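Undergrad: Sequence and predicted structure, then a few things I'm wondering about:
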Amino acid sequence: MSSVVTDSPMGVDEQALIDLVRRYPRLCVLTGAGVSTDSGIPDYRDERGEWKRPPPMTHQVYMKSHLGRQRYWARSLVGFRLLANASPGRAHHTLAELEAQGFIEGIITQNVDRLHQKAGSQRVVDLHGRADLVRCMQCNLLVRRHVLHDHLATLNPDWVGMEAEIAPDGDAYLDDVDFSDFRLPDCPRCGHGILKPDVVFFGDNVPRWRLERAMSMLDDSQALLVVGSSLMVFSGFRFARHAASKGLPIACINRGHTRADALYALKCEAPIDESLTALLAGLSDAQGRPSID
């Protein structure tokens, strides 16, 4: 049975989380979109775990539909600048400091924004890939996304500077727009491969080597801390299920329903940045530091 922690900024609720981490000081941290909302990047789901917006592009549609790819890249040309220019928030910096103090074995992030790395975290598995890279699906050429965007802007000058509401992961909402004239480049190396962001779209699978690295990180830890994720997608939920099967305690900082609610030893339904800041403050005193074996 989970223990739900309420919204007091620094008190008995945060003390329960501090005590848990003092007892299990090598954390594996699993993060989701809620960690990056303070950086201006929208999340996908509401507090009930339901979609806030239409579901994002799927791998199958992207690979099979030229019009689907035109729609994706036209919207990305408008919306990706927010993701590209985002700065780490307080939660990212606090997690980096917790790692520096020895409390975090590593971070498994479902986000593709690289903000954990920008904040200084060293041991990060980008479970769903990196949005700043683009891969040719034929010859595996990797190119920086900003290079492709510069080329797209040259091919489609009328789309540059267009304003729209920004969606998660660098998308933008463009309704009643004709995308059929949006020009897409071919792979600069093989000449015919489909260029796709180097991320795991919905309906695709996490590469085995990356999954194994993330599972190894969890196996080397003493507890799992879920931060800012509803775990509705199986690729994230599986880590909570794996931790539970090994008898590892699981704590969560997230507002609202998650798929793993029944598995938590402790759940904090409180603001992420405040909860992590309180955790860091409580652990940073001499008594709270982990022992070095």
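TA: Yes, it's here.

Undergrad: Only C-alpha atoms from now on, for both contacts and neighbour counts.
TA: OK.

Undergrad: T58 versus A84, what's the distance?
TA: In this view, A84 and T58 are 22 Å apart by C-alpha to C-alpha, to the nearest Å.

Undergrad: Centre-most residue in this structure?
TA: Nearest to the geometric centre of the chain sits N111, at 1.6 Å (C-alpha atoms, centre = their mean).

Undergrad: in the stretch 101-250 of the chain, which spans are strands?
TA: Here the stretch 101-250 of the chain has its strands, by DSSP state E, counting those that start in this stretch, at 104-109, 124-126, 129-136, 142-144, 165-166, 172-173, 195-199, 223-227, 250-253.

Undergrad: dropping in the other structure now:
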Amino acid sequence: VSGCCELIFTSTKGPWITNLSRPCSQGSLGLFVPPSPPLDPDKVKELQRFIGLSRKLLVMTGAGVSTESGIPDYRSDKVGLYARTERRPIQHSDFVRSAPVRQRYWARNFVGWPQFSSHQPNPAHWALSNWERLGKLHWLVTQNVDALHTKAGSQRLTELHGCMHRVLCLNCGEQTPRGVLQERFRVLNPTWSAEAQGLAPDGDVFLTEEQVQSFQVPPCVRCGGPLKPDVVFFGDTVNPNKVDFVHRRVKEADSLLVIGSSLQVYSGYRFILTAREKKLPIAIVNIGPTRSDDMACLKLNSRCGELLPLIDLTDFLLNLAAKGIDCLR
């Protein structure tokens, strides 16, 4: 269900008042979102206070932010990929060393791309973008590769695992927009078609071996090398420079909020360890247990898109206005 998310701040104190309206998508609620208990008003107030006291809030998001936009995740109880099927995500080493593996991957990705690329931000993405606009969010680190934070307007953003909307040549490093590659696929495979056998989290679908055998994969236009999505596959490592950059942002922060991540993958979990070493307060919003529940001062088992828009920044804005700061200028 698509509609309009409207955030209204009213006061008599000056020109920083605004009315922000934009389209949003509720996605496939219930299809990929695990069940959660009703919101606890006291817990919501605690999160409100946690965020209100933060001056340099760092937010880390995971797949649980995007499930409400209709993108499945891997680990959610009963609805994640691991719970629904025996299939597992592609391994980096297999993709790099095997042309048939790359053919199979790109055939699946070609079929799934139109739907994956059409997903839209949900209220959680819009809320985080608004926090940044209002000066409340110091930095946003996402483990997601779906570009939904970018679509929502977030700019103080690090895509820890890359983005499916870019393609990288494994030989020369040339980057290409994923939409450009989609057209090259169409030209090379004018009569090829396949029916999807299910949706996977990272922009591809499930196909049979027979379906993919005749699919043609184009090489890099610059050097003829093999192409790969500009994302970190399982078994690969995050670029060390990106890791160092995020560590610096964590050390600048005065609090850390985890949203929609079980933190099972070390690439994200390591930053929680850094926050703990720095004695930062940590809050977690995630349906189900996480690897860091024992490190958090606050944990909410809630839907991100239901909870985040409830956080009221009016006091924060009034304090800025009293100091003569126009955060929306």
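TA: On my side now, so go ahead. No experiment lies behind these values; they were computed from the predicted model shown.

Undergrad: hang on, the earlier thing: residue in the second structure paired with the residue nearest to the centre of the first structure?
TA: The equivalent of N111 of the first structure in the second structure is N144 (alignment by TM-score structural alignment).

Undergrad: Contact partners for that match?
TA: Contacts for N144 of the second structure (C-alpha atoms under 8 Å, 6 or more residues apart in numbering) come out as T61, G62, A63, E159, L160, H161, G162, C163.

Undergrad: Nearest residue to the residue opposite the fifth one in the first structure once aligned in space, please, no chain neighbours.
TA: It refers to L160 of the second structure. The alignment partner of L160 of the second structure in the first structure, by TM-score structural alignment, is L127. Distance criterion C-alpha to C-alpha, 6 or more residues apart in numbering; nearest residue to L127 of the first structure, sequence neighbours excluded, is Q110 at 5.4 Å.

Undergrad: What of V5 of the first structure?
TA: Closest residue to V5 of the first structure apart from its sequence neighbours, by C-alpha to C-alpha, 6+ apart: C268 at 4.3 Å.

Undergrad: ok, now how distant is the one you found from G89 of the first structure?
TA: Distance of C268 of the first structure to G89 of the first structure, computed by C-alpha to C-alpha: 19 Å.

Undergrad: Comparing the two, which shows the higher neighbour count?
TA: Applying other C-alpha atoms under 10 Å to C268 of the first structure and G89 shows that C268 carries more neighbours, namely 25 against 18.

Undergrad: what does the more buried one align to in the second structure?
TA: Mapped onto the second structure by TM-score structural alignment, C268 of the first structure lines up with L300.

Undergrad: My read is that the residue nearest to V5 of the first structure contacts M10, right?
TA: No. C268 of the first structure lies out of contact with M10 (C-alpha atoms under 8 Å); the separation is 12.0 Å.

Undergrad: re earlier: tell me if I'm right that the match of C268 of the first structure and P289 touch.
TA: No. Judged on C-alpha under 8 Å, L300 of the second structure makes no contact with P289 at a distance of 10.0 Å.

Undergrad: I'd say the match of L160 of the second structure and W209 touch.
TA: No. In this structure, L127 of the first structure is not within contact of W209 by C-alpha under 8 Å, at 10.3 Å.

Undergrad: So if I had to pick from these two, which one is more boxed in?
TA: Neighbour count, other C-alpha under 10 Å: between L127 of the first structure and W209, L127 has more, with 23 against 9.

Undergrad: so what's the more buried one up against?
TA: For L127 of the first structure, the contact set (C-alpha under 8 Å, 6+ apart) comprises I108, T109, Q110, N111, V206, R210, L211, A214.

Undergrad: show me where the first structure has helices.
TA: Under the criterion DSSP state H, helices of the first structure are mapped to 12-23, 59-64, 66-85, 90-100, 115-119, 145-155, 208-219, 234-245, 272-283.

Undergrad: which residues touch the residue nearest to L127 of the first structure?
TA: By C-alpha under 8 Å, 6+ apart, the contact list for Q110 of the first structure reads L30, T31, G32, A33, D126, L127, H128, G236.

Undergrad: that older thread, for S275 of the first structure, find the nearest of the strands of the stretch 101-250 of the first structure.
TA: Checking the strands of the stretch 101-250 of the first structure against S275 of the first structure by C-alpha to C-alpha gives strand 250-253 as the closest, at 7.5 Å.

Undergrad: whereabouts in the second structure does the closest one align?
TA: Here strand 250-253 of the first structure aligns to the second structure at residues 282-285, judged by TM-score structural alignment.

Undergrad: if we look at the matching stretch, which residues are touching it?
TA: Residues outside stretch 282-285 of the second structure that contact it (C-alpha under 8 Å, 6+ apart): 47, 50, 255-260, 275-276, 293, 295-304.

Undergrad: Tell me the gap between that stretch and the middle of its chain.
TA: How far stretch 282-285 of the second structure lies from its chain's middle: 16 Å, per C-alpha atoms, centre = their mean, to the nearest Å.

Undergrad: How about stretch 163-177 of the second structure?
TA: Offset of stretch 163-177 of the second structure from its chain centre (C-alpha atoms, centre = their mean): 19 Å.

Undergrad: Name the residues of that stretch that come out as buried.
TA: Residues C163, M164, H165, R166, V167, L168, C169, L170, G173, Q175, T176 are the ones in stretch 163-177 of the second structure that count as buried (16 or more other C-alpha atoms under 10 Å).

Undergrad: so who does the second one touch?
TA: It refers to M164 of the second structure. M164 of the second structure is in contact with V145, D146, A147, R178, D202, G203, P229, D230, V231, counting by C-alpha under 8 Å, 6+ apart.

Undergrad: Mind telling me what the last one corresponds to in the first structure?
TA: By TM-score structural alignment, V231 of the second structure lines up with V199 in the first structure.
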